[in-house]
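In: Requesting a structural model of the entry that follows:
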Amino acid sequence: MSATPQKNRVPRRVLAAAAGLATVGALVAAMPAGAQERHDHGHGHGHGHGHHKPSRTVDVQLLSFNDLHGNLEPPAGSAGTVNETQADGTVKAIPAGGIEYLASSLRTARKGHPYSITAAGGDMVGASPLLSGLFHDEPTIEALNKIDLDVTSVGNHEFDEGATELARLQNGGCHPVEGCYEKKKFKGADFPYLAANVTNEKTGKPILKPYTVWKKNGVKIGFIGVTLEGTPDIVTANGVKGLKFHDEIETINKYAKELDRQGVKSIVALIHEGGMPASTSYNYDCDSSGAGDGISGPITDIAKGITPKVDALVTGHTHQAYVCTIPDPAGNPRMVTSASSFGKLYTDTTLTYDRRTKDIVRTSVKSAGAKNPKSANHIVSRDQPKANDMTALIARWNALAAPISNRPQGYITADINGRGSTAPEKPLGDLIADAQLEGLAPADKGGAVVAFMNPGGIRADLVHKASGSEGDGVVTYGESFTVQPFTNMMNVVDLTGAQLVAALQQQVSGANEASPKILQISKGLTYTLDMTKTGAARVVTDTIKLNGEAIDPAKSYRVAMNEFLAGGGDGFAALGQGTNKLVGPSDLDVFNAYLAAHSSAAAPLAPPATDRITVIQ
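Out: Below you'll find the model as predicted:
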């Protein structure tokens, strides 16, 4: 998902507090690019070799999910629910997710399926809660190995710490700075990360494998993995340094031809880019008005341009749930799926493989006359038994993280929603922006008069009644880290009034016109957003005021923001034009300092009023 990337996920001084967790290890060299055959390991994927003559067609089960973001424990608050439309038309929020339940769901789904593949659509790691993020996502890779993930594409968040760190997650080796956790070498991913459209600027070659081929009993299915071409726009410059990101359609079509020449006729594309369905309910019928009518966004054009050689698309990035049929360039139906985020859903798709043609027999999402759909999303219910090996994994890493994770940072009176708020101005957005302004307002800290926070960088809600041992209303370090896991450094820069106005207009114009990114603003800044208009005109300029005074286009203002925004990230080119930059503490340090200064057990902090942006719909 588009969000603030991180430079170093956890400050070195924080990890130093957990002395004894690590010993120094070496970084394993990057895996060479190229194709690799992926074989079934017999990890509960089913057997059934049999001695009878095989039938012409074989049903291959494709289980898929996307955007896990290191959520090993069940995500809290609204981030941990999925919407389900009931028979009477009402919508019910159902708690879902957690790696213990995802593992159980996948293992149960595989039963009775001799041919089963598990694939993912990117962002397995990055923007992770502290349990995984504190250890540079090694716990998540370990968990994915245990649930028998066969293959995943990279997503934009796989580049949060750069290509070298991504190569370490693939190949293993201890962290080059923090060393080896638990005094043992990290083994790396058992599954291939695919990065077909990400090349080294100097060599022109993919930084990881572009594709892989899964094989069993003569059945061959190729997987091509790509991230969105716009990854550099939503990741810090350090994260994508030395890399080039190429067009998704051209890349997939290129490697589909290559696989076809090798005799691999059945192909699935794993694409870390997505769309927006017309409903937020996971069980919405995307094709109720016609093939592809129920979804919009970048994936629709991508799907229409990908060669018919590709038989199905597993997508992600937008954190939405959908199972849609979008016709390929030849007009044939092709499934396009996404399973929400954070392990709350998984998709079960049936690929009917023809042994004679070596290709998938294409059908619509709901095949004619069939009682069951060919593809459907399923809730990762928390009512089912937990997977014991995942419970043990979480307990082991939690024991290492506990000295840091459980430290109280502040107190709140009620939920303060961030990720879970659908409003342009979010309560937690106001709180974060206020913290940044207060922390950087002193003259020796930068002299900021206003602060901006990008909405995608707010990764969770602050939940009043959270899981764990702490009392209700306590905000622990682990919880504040989950809200702001990137540890971006704060910047204070000079911007003119004209540049401030331009930045506000860029929220709803240019790259952000179709899907606005509304900056969260500190107290004192107010304006009106008229969504009945189009483009930059949605920002009513004569309403923009700072502490009651109109913005002077020629005046210079000191503005606080994280390094991602200060670099022009998320389409805010105007914010990247700042001068006289001062680098301050991390966004997480500023946030925690604000919580400590403004709350106590006797006087907890209430949610802000969210009265800074007046919205006309």
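In: CA atoms for contacts and neighbours, from now on please.
Out: Noted.
In: how about the strands in the stretch 351-500 of the chain?
Out: Remark: strands assigned in the stretch 351-500 of the chain by DSSP state E, counting those that start in this stretch are 359-360, 375-379, 408-411, 450-453, 474-476, 489-496.
In: residue ranges of the helices in this structure, please?
Out: Counting by DSSP state H, the segments of the chain that form helices are 12-16, 99-110, 130-133, 138-146, 163-171, 248-261, 298-305, 388-405, 427-440, 477-483, 497-506, 563-566, 587-598.
In: Give me the angle between the last one and helix 427-440.
Out: Inter-element angle recorded for helix 587-598 and helix 427-440: 90 degrees (by axes from the mean of the first three to the mean of the last three CA atoms, to 10 degrees).
In: picking up where we left off before, now render the strands of the stretch 351-500 of the chain as a markdown table, adding distance to Thr534 and mean neighbour count.
Out: Below are the strands of the stretch 351-500 of the chain laid out as a markdown table (distance: least, CA to CA, whole Å; neighbours: other CA atoms under 10 Å):
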| stretch | distance to Thr534 | mean neighbour count |
| --- | --- | --- |
| strand 359-360 | 44 | 24 |
| strand 375-379 | 35 | 22 |
| strand 408-411 | 41 | 22 |
| strand 450-453 | 23 | 26 |
| strand 474-476 | 40 | 24 |
| strand 489-496 | 25 | 24 |
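In: who touches Glu274 in this structure?
Out: Not Glu; residue 274 is Gly. Contact partners of Gly274, counting by CA atoms under 8 Å, 6 or more residues apart in numbering, are 297-299, 315-318, 320, 338.
In: quick one: it and Ile234, what's the gap?
Out: Going from Gly274 to Ile234 by CA to CA, to the nearest Å gives 15 Å.
In: now stretch 271-288, how far from the chain's geometric center?
Out: The chain centroid and the centroid of stretch 271-288 are separated by 17 Å under CA atoms, centre = their mean, to the nearest Å.
In: now the strands of the stretch 351-500 of the chain as TSV including distance to Gly97?
Out: As requested, the strands of the stretch 351-500 of the chain are arranged in TSV below (distance: least, CA to CA, whole Å):
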stretch	distance to Gly97
strand 359-360	31
strand 375-379	8
strand 408-411	25
strand 450-453	28
strand 474-476	21
strand 489-496	31
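In: please give me the structure for this one as well, since I'd like to look at both together:
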Amino acid sequence: MSPTHSRRRAPRRVVVAALTTAAALATAGALAAANPAQADPSAKQSPTKDLQLLAINDFHGNLEPPAGSSGRVTELQPDGTTANIDAGGVEYLASSLRTARKGHDRSLTVAAGDLVGASPLLSGLFHDEPTVEAMNKLGLDVTGVGNHEFDEGKDELLRLQNGGCHPADGCYAKGRKFKGADYPILSANVLNEKTGKPLLKPYTVQNVKGAKVGFIGVTLKGTPDVVTAEGVKGLKFLDEAETINKYTKELQKQGVHAIVALVHEGGFPASSAYNHDCDAGGSTGLSGPIVDIAKKVSPEVDALVTGHTHNAYVCTIPDPAGHPRLVTSAASFGRLYTELNMQYDPRTDDIVRATVKGSNRVVDRTQAKAADMTKLLNEWQTLAAPVADKPVGYITKDITRNGAVESPLGDLIADAQLAHAKSLDSSAVLALMNPGGIRTDLVYAASGNEGDGVVTYGEGFAVQPFANTVNLKDLTGAQLVTVLKQQVSGSNAAAPKYLQISGGLTYTLDLTKAGADRVVTDSIRLDGKPIDPAATYRVAMNSFLAGGGDGFTELANGTNQLVGSDDLAALVDYLTANSSAAAPYTPTAADRITVVR
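Out: All right, here's what the predicted structure looks like:
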């Protein structure tokens, strides 16, 4: 049993913030009907209390404003066009949340996982201690766990919760001891295999001025498929909906009826605009795993705050009883937050479902920065500067990770890994890179004092923060064909994951076909020659892919493995060797894969 968690907030120093555009403040979705179990004829006369939830997800240690496309959101305009808005940065996020809380006596701030992991250098270099400290100052009340919280294994996750200096790196400055998270990190469906118990608390109850709200936190059941084997060693991941329903019953037995699920699994909205009306036309404009989960989660759960897919949505999905319920996500990297407003009925100790309204709000950069966050960032930036500011290469323009199938940055990373592989074994012929391992763009404009076109180590770290190694394996031609087909079949059938490929490998992707047939076997060439199914090819890939990650199970069957240096070192070495101030690197045309639509 988890005790009621009631924390006294420090008095808030409200930062006056400029409001974003009218569209940013427009309500993106609202429930139109109540759960009949809560519909009381006298509800209008009941002394209900206002309750506000502010939610974020997939922050990924983005303390500084994210660069390039990672630092923008798409906003739908009244005339139907779209505009891009620069957004994000913890100094602005703190200001936004503090402004949003004004006038709300009962406000809770929650998150749906992946607050840490895959973080830029300012946080990642210090094992995400800076992000935890920022979340403490931000006033975060509770978060669910995400898959990236397991990037460094369960012991490191426990340290982030409980505090203590890093076992290898120690404390980072004299007099600075890491105290851990002030907020509970919930992991209801993550069990310690030895004990059979949740690794961390499965739920918590927040009592805010008499309103008792229970929060249950789960991550996607498929976490072992998207995290290294070492990261989830000794852990078991259970079904999301079944786990939420189990602890919903436990909360109800304790008299807690207002319940919100924090689910690190998500969906794919019909529009990329954060303020798109997800329920337009009377049908759910959302697809993906969260839809099936939401339809199975107990009607006693009042809302689902979700994440993982880095998309923005506020959608209505019917609960198992057929009653509408909000499911929300605030994109990623602190560019948005979701505001949920509702009424809490003290007679039933429950949220009145019909009153729940939600919208996503932009964390715009026109408002004042939160001074305490600026101070925190300055402290960590001083510690990181000797490493972060070192120039490692030069580029002619932005090198983006954007691309429906192939991207210029994906090409660069694959080429860099092949070059590193060849330095270890001259028989290496190609490299494969998973798109999810590319976290942001390389931006031409200076982010500090280094000058335009200069790539610093910190910028490279933001692109590849996982500390994967570059591994070499032998694959037959038949296995290589299977790997390419796994991009669009098996676990990747619904949401394809297109591998980024090194120069010399080409093929055609026919999107008019279905499943594995979309990869045209006869088109696959290496240096202009057809792939021989019986031949052996020496292939470079990161350690995550080498273990069969992201659904590429055939890569795990490769043989004769050789482990090289880390992938960031490979990228840095390649940029240093292939660019200079006089001859900067020019991005590729990203035309190695021919796409038929």
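In: TM-score of the superposition?
Out: Superposed pair, TM-score by TM-score structural alignment, normalised by the length of structure 2: 0.93. Supporting alignment: 565 aligned residues with a CA RMSD of 1.2 Å.
In: To Ala119 of structure 1, which of the strands of the stretch 351-500 of structure 1 lies closest?
Out: strand 375-379 (14.0 Å; CA to CA).
In: what packs against that closest one?
Out: If contacts are counted by 3 or more CA pairs under 8 Å, 6 or more residues apart in numbering; DSSP states H and E, strand 375-379 of structure 1 sits against strand 321-325, strand 345-354.
In: got a list of contacts for that strand?
Out: Residues contacting strand 375-379 of structure 1 (CA under 8 Å, 6+ apart): 82, 96, 282-283, 321-323, 335, 339, 344-350, 365-366.
In: Where in structure 2 does stretch 560-580 of structure 1 align, residue-wise?
Out: Counting by TM-score structural alignment, stretch 560-580 of structure 1 falls onto residues 540-560 of structure 2.
In: Might you calculate how far that stretch sits from the centre of the chain?
Out: 22 Å.
In: likewise stretch 276-296 of structure 2?
Out: Remark: stretch 276-296 of structure 2 is offset 20 Å from the chain centroid, using CA atoms, centre = their mean.
In: which residues are in contact with stretch 256-273 of structure 1?
Out: Stretch 256-273 of structure 1 has contacts (CA under 8 Å, 6+ apart) with 119-123, 152-156, 213, 220-228, 248, 252, 298-299, 307, 309-318, 353, 357-360.
In: now stretch 549-568 of structure 2
Out: 225-228, 417, 420-421, 424, 434, 460-461, 464-465, 467-475, 479, 482-483, 486-487, 490-492, 497, 542, 545-548.
In: what's the counterpart of Thr306 of structure 2 in structure 1?
Out: Correspondence of Thr306 of structure 2 to structure 1, assessed by TM-score structural alignment: Thr315.
In: what does His104 of structure 2 give?
Out: His104 of structure 2 maps onto His113 in structure 1, by TM-score structural alignment.
In: Its match reaches Gln61, doesn't it?
Out: Yes: under the criterion of CA atoms under 8 Å, His113 of structure 1 makes contact with Gln61 at 6.8 Å.
In: Quick check on those two: which one has the bigger neighbour count.
Out: Higher neighbour count among His113 of structure 1 and Gln61: Gln61, with 22 against 16, using other CA atoms under 10 Å.
In: What lines up with that one in structure 2?
Out: Under TM-score structural alignment, Gln61 of structure 1 pairs with Gln52 in structure 2.
In: gap between the nearest residue to Phe544 of structure 2 once chain neighbours are set aside and Gly288 of structure 2?
Out: Leaving aside its sequence neighbours, Phe544 of structure 2 sits nearest to Thr228 (CA to CA, 6 or more residues apart in numbering; 5.7 Å). Using CA to CA, we find Thr228 of structure 2 at a distance of 23 Å from Gly288 of structure 2.
In: Kindly report the same for Ala404 of structure 2.
Out: Taking CA to CA, one finds Ala404 of structure 2 at 18 Å from Gly288 of structure 2.
In: Could you do Leu93 of structure 2 as well?
Out: Taken as CA to CA, the span from Leu93 of structure 2 to Gly288 of structure 2 is 28 Å.
In: what about those two, which has more around it?
Out: Neighbour tally, Leu93 of structure 2 and Gly288, criterion other CA under 10 Å: the higher count belongs to Leu93, 28 against 15.
In: OK, contacts around the more buried one?
Out: Counting by CA under 8 Å, 6+ apart, Leu93 of structure 2 touches 334-335, 363.
In: Would you mind finding the match for it in structure 1?
Out: Using TM-score structural alignment, the partner of Leu93 of structure 2 in structure 1 is Leu102.
In: Per the alignment, Tyr594 of structure 1 pairs with which residue of structure 2?
Out: By TM-score structural alignment, Tyr594 of structure 1 lines up with Tyr574.
In: Neighbours of the closest residue in space to its match that isn't next to it in sequence, how many?
Out: If the residues on either side of it in the chain are set aside, Tyr574 of structure 2 comes closest to Ala416, at 5.3 Å by CA to CA, 6+ apart. Using other CA under 10 Å as the criterion, Ala416 of structure 2 is surrounded by 24 other residues.
In: Please report how far the aligned partner of Ala416 of structure 2 in structure 1 lies from Ala376 of structure 1.
Out: Counting by TM-score structural alignment, Ala416 of structure 2 lines up with Ala435 in structure 1. Note on Ala435 of structure 1: its distance to Ala376 of structure 1, by CA to CA, is 43 Å.
In: quick revisit: distance check, the residue nearest to Phe544 of structure 2 against Pro11 of structure 2.
Out: 41 Å.
In: So which of these two has more stuff around it?
Out: Thr228 (22 against 6).
In: which position in structure 1 aligns with that one?
Out: Using TM-score structural alignment, Thr228 of structure 2 lines up with Thr236 in structure 1.
In: Would you check that that match makes contact with Gly162?
Out: No: Thr236 of structure 1 is beyond contact range of Gly162, at 9.2 Å (criterion: CA under 8 Å).
In: Gly188 of structure 1 is nearest to which of the helices of structure 1?
Out: helix 163-171 (4.9 Å).
In: what range in structure 2 does that closest one sit on?
Out: Mapped onto structure 2 using TM-score structural alignment, helix 163-171 of structure 1 spans residues 154-162.
In: contacts for that stretch?
Out: Contacts to stretch 154-162 of structure 2, defined as CA under 8 Å, 6+ apart, come from residues 129, 132, 149-150, 166, 179-185, 200, 231-233.
In: what's the closest of the residues you listed to Ala321 of structure 2?
Out: Among the contacts of stretch 154-162 of structure 2, Ile185 lies closest to Ala321 of structure 2 (CA to CA), at 29.8 Å.
In: Skipping adjacent residues, who's closest to the closest one in space?
Out: That would be Thr143: by CA to CA, 6+ apart, it lies 5.1 Å from Ile185 of structure 2.
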